[in-house]
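Undergrad: here is a sequence with its predicted model. Questions after.
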Amino acid sequence: MSLNQKPIFKTSSSLFLRLGIILAGLVLLVILLAQLTWFLGRWGQEQDIQHLETTLGTNIEASRVSTLSPGAAFRPMTKDEFCHMEGRVHTVGEWTKARIFNQSPMLRTAVDPVEDRLPKNPLVIHPPDQNGPYGGTWQRYGTSAPDIGIFPARLAYDGLVRWGPMAQQIFPNLAVKWEITDGGKTYTFWLREGVHWSNGMPFTVDDILFWYNHVIMNPELTPTIPREYQRDGIPMEVEKVNDHVVKFRFVSPYGLFLKVLASGRSYPMVEYPAHYLKKFHPDFIPKKQLMEMTEKESFDFWYQLFEDRASWQNTEVPRLWPWIIKVPPPAQLIVFERNPYYWKVDGDGNQLPYIDRMTFEIYDTEIINMKAMNGEIGMQGRHLQFDNFPRFKTNSKNRGYSVRLWISSGGGSSLALNLNHKDPILREIFADRRFRIALSYAMDRQQLNEIAFFGIGQPCQISPPAISPFYSEAYEKAYIEYHPEEANRLLDEMGLKTRNKAGIRLRPDGKPLHIRIEIASVFLSTPMFELIAKQWTDVGVKTQLKLEARQLFYTRKSALMHDVGVWGSADELIPVIDPRWFFPFSQESIQGIGYARWFLSNGKRGIVPPEEMMKCMELYQQIERIPDPTEQVRLFQQIIELNRQNLWVIGTIGRVPSLFVVKDTFRNVPEVAVSGWIFRTPGNTAPECYAIDQLTIENDEGINVQSDR
């Protein structure tokens, strides 16, 4: 090596050093850009908040409403009133007139005439207020792109059948009629003839078969078949009778199947257009070609590509919804636009929907509530916080909206002690019914009601409301009085009499009895739970509130690490659909996830439940096999009585109405309806018949639908 030649390792070291400096610089630049983006985003949102707060303050002052009694704004509906809601909500029917239809002016350039785009027998929606007019944009807000993904469930909600607006009836939808035979083992549905996907292709039973054979029965797309699609561990069979008649067969009777379909298990069946999605499935194209497509789209596995193509965000996949995605995320303004092939009409033959577009913008919850107060929402209840109710109400007149209080189908927030706790001493304490009853007596629910719900709610256990056929007054009111003396007596009786200097009871191992109420960050208003922690501490059970990110909350509960979990109700109006709080029914039964695993696996995994809890499971399995609603109620009442005796879950405040803000220009939004997840609210109120009527506001004159023939 010559004297002028540099050693190779020195050159390499120099090169690596330079690359390292460049890489570090790039990383630093990315971090700085991320910080700048975050800062500008927060700054922009703060400007929005400041502007909205100023506007709202001016509007509230101008409204000249000095005080507001929220309790006076809501009166619970009686059962008789609930059962006689005719004329105040939408109804459905079948088209029996001549095939003369109208369409939105927006569709005047459509290739096919409206008569050819509608099915042979379109579903008729009779709106509660008026027919039309056409036009307008429905403004909504979400907290993220996945949050807007509730659109298919909550705002389209187009499956074979639907719940009605008062959750008393199951309405036909894509299915015209149905028949239950073979003792509840066979369900036959007749589909509407001539329904089209949004691209004009026909919708038939073949699309349902594609979903069943190539999505549900494909282990890569569906690793675990939902329990609702099987009996005794055996998946249902789906049989094509003809293009418009389909049968579902089970190995044993399934009395709840129709309710399950209405509660969200039938719209996934009709979200997979076979003619489009076959192009991304290995059962229909060569695997080599599919993998090339997969790699081209930067996915690792074919099923990722398939799920992406089937996603609600894909503007190319055909739909049966009233509005279809036109501008997806990450656009700032996400836009859904009317489906020219939508298969419903009103009583005058006007093709639905009335509203042309639905738009979403993404903000945090605080700004969404501010925008609602400022009148910037068309119709929405999602993300609106009940503790803002007085401000919504006070500001509504000047900002041109009303506040609707719909009937909540649930029983309030639950406090679920972890009966499968990993700490053996806590597990033994929690298993004693006296401990759970003592904690219930230690709660001053009247105080909780005032601090969280302005006195509007009702102290109760997690139980069906009075308007439900499953109602039990004995369970609703069990152990809900504020009785700290009885709480102390029960805790003493358990052997937890000894206390430390701070007044905290000692466990059998001599340690202070200390528990945490764990609450996911989705519960934005925590004062009620902070007060509960204080009330439990006052009877010697040291309690702290622990606020966690939702993902951490789910991780801890799945690992059986939580002490007391908090979650919302599960539509106890019809508790047979999701009885999570009456016995460990699913992974959401946070009072006994180990027991739920035993139930779901038919005893193969999990923790064997105690005798009375097992009795609840056996009763529910009987209910699942019985199509008779009266017998379902009778058997579930026995489950409720076992809950009254054992109080496996502690209730707080229930019967709190669901809050919705509705623009004054909106029509056909009911004053009152039932609100709940299993009813897919507001989907159960037929959003496709909502209308925006600007002219009525301006001159208070009647207006007819403005349509193109």
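TA: Okay, I see it.
Undergrad: going forward, measure contacts and count neighbours with C-alpha atoms only.
TA: Fine.
Undergrad: how much space between residue 195 and residue 652?
TA: 47 Å (Cα to Cα, to the nearest Å).
Undergrad: when those two are compared, which one has more neighbours?
TA: Applying other Cα atoms under 10 Å to residue 195 and residue 652 shows that residue 652 carries more neighbours, namely 27 against 24.
Undergrad: wait, doesn't that one sit right on residue 414?
TA: Yes: using Cα atoms under 8 Å, residue 652 is in contact with residue 414, at 6.4 Å.
Undergrad: what about the strands in the stretch 451-600 of the chain?
TA: Using DSSP state E, counting those that start in this stretch, the strands found in the stretch 451-600 of the chain span residues 458-459, 514-520, 542-548, 564-567.
Undergrad: distance to residue 8 added to the ones you listed, as TSV?
TA: Compiled in TSV, the strands of the stretch 451-600 of the chain are given as follows (distance: least, Cα to Cα, whole Å):
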stretch	distance to residue 8
strand 458-459	80
strand 514-520	58
strand 542-548	55
strand 564-567	63
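Undergrad: closest one to residue 249 among those strands?
TA: Smallest distance to residue 249 across the strands of the stretch 451-600 of the chain (Cα to Cα): 35.1 Å, for strand 564-567.
Undergrad: other SSEs contacting that closest one?
TA: In terms of contacts (3 or more Cα pairs under 8 Å, 6 or more residues apart in numbering; DSSP states H and E), strand 564-567 is packed against strand 414-417, strand 514-520.
Undergrad: now the angle between strand 542-548 and the longest one, please.
TA: What that stands for is strand 514-520. Strand 514-520 and strand 542-548 are oriented at 20 degrees to each other (axes from the mean of the first three to the mean of the last three Cα atoms, to 10 degrees).
Undergrad: take a look at this one as well, against the first:
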Amino acid sequence: MKRRVLTQALLMGLVARPVFAANPPPALQETPGLLDKVKSGALPPIEKRLPQKPRVIESFSGSDGPGRHGGQLNMLVAATRDTRLMTIYSYTRLIVYDDKFKLHPDILESYEVKEGREFTLKLRAGHKWSDGHPFTTEDFRFFWEDIANNKDLSPNGPSVELLVEGKPPKVEILDELTIRYTWDKPNPDFIESQARAAPLFLFRPAHYLKTLHGKYTDEEEILKRYKGSRWSNVFKRQDAMYGNSNVDLPTLNPWVLTTVPPAQRFVFVRNPYFHRIDAKGKQLPYINDVIMTVVAANLIPAKAGLGESDLQPRYLGLRDYTFLRDAAKTSGIKALLWEKGSGSEVAFYPNMNANDETWRKLNRDVRFRRALSLAINRDELSDVVYSGLAKPSANTIMPRSPLFKPEYATKWATQDVKAANKLLDEIGLTKKGSDGIRLLPNGQPAMFVVEHSSEKADEVDNMTLVIDQWKKIGIKALLKPQTTDNFRLRTTSGEAIMTAYAGVTTAAPTPDTSPREFTPVMQGGLQWPKWGLYVESKGKQGEPCDMEVGKKLLELLQQWEQAVDSAGRRKAWEEILTVNADEVFSIGTVNEVRQPVTVGKKVRNVPEKGYWAWDPGGYIGLYEPDTFWIAG
């Protein structure tokens, strides 16, 4: 799920300067909703809550800024675990993309890159966590020494993004506000790993988490306060930086969770120490509170259309748009259509690490994968499921990428039932049962289960139509929904033979974007989960890649990582994309589908046109929801 735009300037070692460098911050204005707390002494005044150099937001993605403070924003979610959406939407990171996909320091005051291997990060003086405790390099030291390199918490050691040729960086705390990471060779993943929707967090609130860490607090004391068999289990549960499920965990996000999960209604209140301001000196966010109400996913479109959600960027599909547009006439909402960034609306992933020997062998046979892809009538999919508004395509990058070539989208992705049948015959699946389904070598029908975790009707319709088309070439498949957690477990364990999920999210890369998603190095790669787990666990779990074409992709990824210029990285990218297109490791359907986003009649600064994708920016994160505001 990752789209990365790592600029050539960064790799060449230029300094990334603070966005406010040219002008001093404006005079600060106290937030009206916090005045009583300031007067009572419960909170310090604004000049003592903000960093000395806050990040100044001078332009807005919408046309209604700057805004005013106050109000409440209601959103609908489908599960308790969706508290993590606030981390994604808030998009508060060390470094962030803007809506033009350029990188800027955010939590950082500045950063400097030398030779692509030395990274010096400068924090903002006076920046504080949501509980008012100083945010300093001690929070980075604590993460590096006491989490990333603690065997109880990180048995596999630091994340792969922090390793270059298996070696970790030299980490230097230069002072309270400056930290440096240095590798012997360039690390092209480091900067972009900080700007992701799900970033590689390099820091933690040390002052809070030390109370749960066996190095700093007696284990008996920890277990008296929390249920658990070991301090490390308690720590992992409470360390919810991304999951955003621990009300006691300080945050740097614009809103702070106040509701203990599980619940049906989650309340997030403004962070009085948030580090961004507008050009008039008003502290962000503008909106006081965000309320997330849990409802059934299939009810969200109807409720959004009736105006029960002030902002709904999730759980809507293109098939809901006509209803939303019509409902807007009476409810007063806006029903927007944003550009959707995904290599395929739905893609099918033959699990080459499946435990079943027969199906593993078939999944690894490129003729089988090509046959399944050739059997799909993608034009029919577009017409029936997406009202003709989708583009037939393999699961690959999109035309907005400078790396795009038409053959990536069309190779083995144009319906040819005759060719599909011929490929299956070549494999040896020539015998059929009375029902027309081909027979496997063991005499059993060629029937498997496609496992998925989607709750969206259009995605299920997509899968259902594809399965009907596969039946015409003698392959029978059944759909089986799973919970997301079970879906992942069954895939990685090898129990799942084939899965259906969203397509690649590295959908509009540049040559300097990491091509990791197209290579077997991540557990999340549904077509090769055990190979990816093997890489991520540094050989302690999973299985080493044992297919020559997979090894070829690993070599090409290494070539990209070692390339000294953009031309070298482009060459590696093109070979990686060519291999993926020819080998059909995943089977795409359609892309370029639009994403409905509904906006309440009093909500301001949400752009009419936007790019809706996981990465970069976390769906609406690119557009800085802390700058959205409520009209009176």
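TA: Arrived safely, thanks for sending. What you see is a predicted model; the values in this text were computed from it and never measured.
Undergrad: for residue 40 of the first structure, which of the strands of the stretch 451-600 of the first structure is the nearest?
TA: Across the strands of the stretch 451-600 of the first structure, closest to residue 40 of the first structure is strand 542-548 (Cα to Cα), at 26.4 Å.
Undergrad: that closest one vs the second structure - mean distance after superposition?
TA: Superposing on the second structure places strand 542-548 of the first structure at an average distance of 2.8 Å from its equivalents, by mean Cα distance after the TM-score superposition for the first structure.
Undergrad: what helix or strand is the residue mapped onto residue 353 of the second structure from the first structure located in?
TA: Counting by TM-score structural alignment, residue 353 of the second structure corresponds to residue 420 in the first structure. Per DSSP states H and E: residue 420 of the first structure is located in neither a helix nor a strand.
Undergrad: thinking again about what came up before, out of the strands of the stretch 451-600 of the first structure, which gets nearest to residue 228 of the first structure?
TA: strand 564-567 (22.8 Å).
Undergrad: mean shift between the closest one and the second structure?
TA: Mean for strand 564-567 of the first structure is 1.3 Å (mean Cα distance after the TM-score superposition for the first structure).
Undergrad: mind listing what's buried in the longest helix along the second structure?
TA: Ranked by residue count and defined by DSSP state H, the top helix of the second structure is helix 566-583. Neighbour counts over helix 566-583 of the second structure (16 or more other Cα atoms under 10 Å) mark 566, 568-574, 576-577, 579-581, 583 as buried.
Undergrad: helix or strand right after that helix?
TA: Following helix 566-583 of the second structure in sequence, per DSSP H and E, is strand 590-591.
Undergrad: which elements pack onto the very next helix or strand once past that next one?
TA: Beyond strand 590-591 of the second structure in the direction of the C-terminus, DSSP H and E gives the next helix or strand as strand 594-599. Strand 594-599 of the second structure sits against strand 311-312, strand 334-340, with contacts defined as 3+ Cα pairs under 8 Å, 6+ apart.
Undergrad: follow-up on the earlier one: for the longest helix of the second structure, packing partners?
TA: helix 366-374, helix 406-410, helix 548-562.
Undergrad: re the thing from before, who touches both of residue 652 and residue 414 of the first structure?
TA: The contact sets of residue 652 of the first structure and residue 414 overlap at residue 462 (Cα atoms under 8 Å, 6 or more residues apart in numbering).
Undergrad: tell me, how many residues neighbour residue 621 of the second structure?
TA: Residue 621 of the second structure has 26 nearby residues by other Cα under 10 Å.
Undergrad: wait, it sits on residue 86?
TA: No: taking contacts as Cα under 8 Å, residue 621 of the second structure lies outside contact range of residue 86: 9.6 Å.
Undergrad: now do the contacts for residue 18 of the first structure.
TA: Contacts of residue 18 of the first structure (Cα under 8 Å, 6+ apart): none.
Undergrad: that one: which element?
TA: helix 8-63.
Undergrad: give the next helix or strand downstream of that helix.
TA: Downstream of helix 8-63 of the first structure, the first helix or strand assigned by DSSP H and E is helix 79-82.
Undergrad: so where is that following helix in the second structure?
TA: Using TM-score structural alignment, helix 79-82 of the first structure pairs with nothing in the second structure.
Undergrad: can you pull the buried residues of the next helix or strand after that helix?
TA: Per DSSP H and E, the first helix or strand lying C-terminal to helix 79-82 of the first structure is strand 91-94. Going by neighbour count (16+ other Cα under 10 Å), the buried part of strand 91-94 of the first structure is 91, 92, 93.
Undergrad: likewise stretch 206-225 of the first structure?
TA: In stretch 206-225 of the first structure, counting by 16+ other Cα under 10 Å, buried: 206-212, 214-218, 221, 225.
Undergrad: what do we get in the first structure for residue 588 of the second structure?
TA: Under TM-score structural alignment, residue 588 of the second structure pairs with residue 651 in the first structure.
Undergrad: number of residues surrounding its match?
TA: Around residue 651 of the first structure there are 29 residues (other Cα under 10 Å).
Undergrad: ok, now which ones touch the corresponding residue of the first structure for residue 300 of the second structure?
TA: By TM-score structural alignment, residue 300 of the second structure lines up with residue 368 in the first structure. Counting by Cα under 8 Å, 6+ apart, residue 368 of the first structure makes contact with 141, 142, 383, 384.
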